[in-house]
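S.K.: Here is a sequence together with a model predicted from it:
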Amino acid sequence: MLLKYFGFFLLCVLGFVAAADRGSYTVPGLGKRKQEILNNGGGVWDIAIAMLENDHLSTDYPYGDNKSGDSANFGIFKQNWFMLRTSTSQFKGQPASNSNNGAVLNKDLKADIKARHDSQNFYGTDKWFAGHRNGQSGLSNPYTQDITNYKNGVNWIESQLSSDKKYLSDDTRFWVYVVPI
């Protein structure tokens, strides 16, 4: 009998922990930003990726996300320079030393969305997630637990956004805790 109670307790604790790593809250003005993304060529998955990266789907984070060279991040998706320079029509072929060129994505939403789409089309979904999360090393080892956790987080947010069309225009932000890198 004690084992039965322990099993129930463990199930409750695990359920609580699983539920505690994701959720939603309201961010004033977020619905307008979601619509801007959709009106500039983005889709639900784009909103989900940006939503995992920051609260306001914006570029108001430290320049390069406090990173430089191939690791520097730009735009609402925080796309790293390595992925941008190896897979997008706007930056392909540029050296790591030209990472400052990626800053244009912080101010041009349409170009940011196009670059993300170019990169995913070039690498395919799994490799895109891997390279987006961990750059060149991610491309070499695309199925680590960290990359899987990131992908699962984006997919969960996308499923919430897709569950009701109101989530594409209201101020609800869905979140999943993924270890920051």
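M.R.: Now that the structure is in, tell me what you want to look at. Numbering: from 1, shown residues only.

S.K.: make it CA atoms for all contacts and neighbour counts henceforth
M.R.: OK.

S.K.: Go ahead and confirm residue 130 touches residue 149.
M.R.: No: counting by CA atoms under 8 Å, residue 130 sits too far from residue 149 to count as a contact (10.8 Å).

S.K.: Disregarding residues adjacent in the polypeptide, which is nearest to the residue nearest in space to the middle of the chain?
M.R.: Note on the chain: the residue nearest the mean C-alpha position is residue 49, at 3.0 Å, using CA atoms, centre = their mean. Setting aside the residues directly before and after it, residue 49 is nearest to residue 154 in space (CA to CA, 6 or more residues apart in numbering), at 5.6 Å.

S.K.: so which strand or helix has that neighbour?
M.R.: With elements delineated by DSSP states H and E, residue 154 resides in helix 145-162, which encompasses its position.

S.K.: Please name every helix or strand in contact with the helix or strand following that helix.
M.R.: Taking DSSP H and E as the definition, the helix or strand that follows helix 145-162 towards the C-terminus is strand 172-176. Counting by 3 or more CA pairs under 8 Å, 6 or more residues apart in numbering; DSSP states H and E, the packing neighbours recorded for strand 172-176 are strand 22-26, helix 30-39, helix 44-53, helix 145-162.

S.K.: Redo these as a markdown table? Include distance to residue 72.
M.R.: Formatted as a markdown table, these follow (distance: least, CA to CA, whole Å):
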| stretch | distance to residue 72 |
| --- | --- |
| strand 22-26 | 27 |
| helix 30-39 | 22 |
| helix 44-53 | 14 |
| helix 145-162 | 18 |
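
S.K.: Pick the most deeply packed of the ones you listed.
M.R.: Most buried of these, by mean neighbour count (mean count of other CA atoms under 10 Å): helix 44-53, with a mean of 21.

S.K.: Distance check, the spatially closest residue to residue 162 that is not a sequence neighbour against residue 36.
M.R.: For residue 162, ignoring the flanking residues on the chain, the nearest one in space by CA to CA, 6+ apart is residue 44 at 7.2 Å. The span separating residue 44 from residue 36 equals 12 Å under the rule CA to CA, to the nearest Å.

S.K.: residues contacting residue 68?
M.R.: residue 99 (CA atoms under 8 Å, 6 or more residues apart in numbering).

S.K.: what's the spacing between it and residue 91?
M.R.: 16 Å.

S.K.: here's the one I want to compare it with:
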Amino acid sequence: MKRQIIGVMSALAALVGLALNSAPTASADTAPNGYAYCANGSSSDPDGDGWGWENNQSCVVRGSSADTGGAGSSACPSSMSCGSYTVSGLGSRKSQVRSAGGNSLDLAVAMLETDNMGTNYPYGDNKTGDAANFGIFKQNWLMLRSACSQFSGQSTSQYNNGAALNSNLSQDVSCLHQSQNHYGIGTWFAGHRNGSSGLSNPNTTDINNYKTAIYWIQSQINNNSANLSNDTRFWVQVPPI
């Protein structure tokens, strides 16, 4: 009987050992910062910053500079000031954006622009022509008329038509996604930050800092699902242009 018990225990130990050795770890599919690794590797990251774009969401290129725990923590991006505070009613606005088709990256873009993710800023963001900005994301008219079907074929002088996005959240989100798909996420960041100059020179320090700020805010939102619908606003100090 003693031999039988020992035999059974040995068999169980072997099975447990096999299960432990074969069980996948979270790091096999997910980077330390909580984002999924890019299935297509560096081909998903045309600008080479370590962040890719697959299935309408950010991903991390394995072994890149983004493959660390930093973006998933509360620590500020290097050499930047950041933080969070409560804005009454912001949670409701977040939910409205998500109901209109927005994702956490969209929330981050809007959150960096205004404290209430709204459009109560000076008309056109005090700009005209292709530089005029509209909607909660402050999309510039050049990219709107170039990438959003709603404004396709319109001229620089027709920039006032972009004001339609100030009161239509669904159109605003739709145009943002069309623009991101049209340019690719890396080039989109550059053009969104610095218009035509950014599109022609997308790897400036300022553009890369802007991108880092947006990704940091997105990481804070993704770190806790409550941040998708609460009144917390995350911010990073980025000079206006």
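M.R.: Yep, it's here. If you're wondering where the values come from, they're calculated on a predicted model, not measured in any experiment.

S.K.: Quick check: TM-score for this pair?
M.R.: After superposition, the two chains reach a TM-score (TM-score structural alignment, normalised by the length of structure 1) of 0.89; 167 aligned residues with a CA RMSD of 1.6 Å.

S.K.: quick one on the thing from earlier: which one in structure 2 is aligned with the residue nearest to the centre of structure 1?
M.R.: Under the alignment (TM-score structural alignment), residue 49 of structure 1 maps onto residue 109 of structure 2.

S.K.: That match contacts residue 137, correct?
M.R.: Yes: in this structure residue 109 of structure 2 lies within contact range of residue 137 using CA under 8 Å: 6.0 Å.

S.K.: what's the straight distance from one end of stretch 80-96 of structure 2 to the other?
M.R.: 30 Å.

S.K.: Quick one: residues contacting residue 91 of structure 1.
M.R.: For residue 91 of structure 1, the residues meeting the contact criterion (CA under 8 Å, 6+ apart) are 84-85, 102.

S.K.: For these, give me JSON lines that also has neighbour count, distance to residue 54 of structure 1 and secondary structure.
M.R.: Output for these, formatted as JSON lines (neighbours: other CA atoms under 10 Å; distance: CA to CA, whole Å; DSSP: H, G, I helix; E, B strand; the rest coil):
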{"residue": "84", "neighbour count": "27", "distance to residue 54 of structure 1": "20", "secondary structure": "helix"}
{"residue": "85", "neighbour count": "23", "distance to residue 54 of structure 1": "23", "secondary structure": "helix"}
{"residue": "102", "neighbour count": "21", "distance to residue 54 of structure 1": "18", "secondary structure": "helix"}
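
S.K.: Looking at these, which one is closest to residue 163 of structure 1?
M.R.: The closest of the contacts of residue 91 of structure 1 to residue 163 of structure 1 turns out to be residue 84 (CA to CA; 31.1 Å).

S.K.: list the contacts for the closest one?
M.R.: Taking CA under 8 Å, 6+ apart as the test, what residue 84 of structure 1 contacts is 91-92, 102, 115, 119.

S.K.: Quick check: the gap between it and residue 168 of structure 1.
M.R.: Residue 84 of structure 1 sits at a distance of 27 Å from residue 168 of structure 1 (criterion: CA to CA).

S.K.: Over to residue 19 of structure 1?
M.R.: Distance check for residue 19 of structure 1 against residue 168 of structure 1: by CA to CA, it reads 23 Å.

S.K.: who's more crowded, these two?
M.R.: For the pair residue 19 of structure 1 and residue 168, the greater number of neighbours falls to residue 168 (22 against 11), based on other CA atoms under 10 Å.

S.K.: Translate the more buried one into the numbering of structure 2.
M.R.: Following TM-score structural alignment, the counterpart assigned to residue 168 of structure 1 within structure 2 is residue 228.

S.K.: these two touch, right, residue 25 of structure 1 and residue 167?
M.R.: No: counting by CA under 8 Å, residue 25 of structure 1 sits too far from residue 167 to count as a contact (11.7 Å).

S.K.: Identify the residue of structure 1 aligned to residue 239 of structure 2.
M.R.: Residue 239 of structure 2 maps onto residue 179 in structure 1 when the alignment is built from TM-score structural alignment.

S.K.: err, residue 149 of structure 2, not the other one
M.R.: Checking TM-score structural alignment: residue 149 of structure 2 goes with residue 89.

S.K.: cool, and residue 94 of structure 2?
M.R.: Checking TM-score structural alignment: residue 94 of structure 2 goes with residue 34.

S.K.: Is residue 111 of structure 1 in contact with residue 117, as I believe?
M.R.: No: using CA under 8 Å, residue 111 of structure 1 and residue 117 do not qualify as a contacting pair, with a distance of 9.8 Å.

S.K.: Which neighbours do those two have in common?
M.R.: Among the neighbours of residue 111 of structure 1, none is also in contact with residue 117 (CA under 8 Å, 6+ apart).

S.K.: show me the contacts for residue 93 of structure 2.
M.R.: Going by CA under 8 Å, 6+ apart, residue 93 of structure 2 touches 116-117.

S.K.: picking that back up, how far away is the residue nearest to the centre of structure 1 from residue 162 of structure 1?
M.R.: For residue 49 of structure 1, the distance to residue 162 of structure 1 - CA to CA - is 13 Å.
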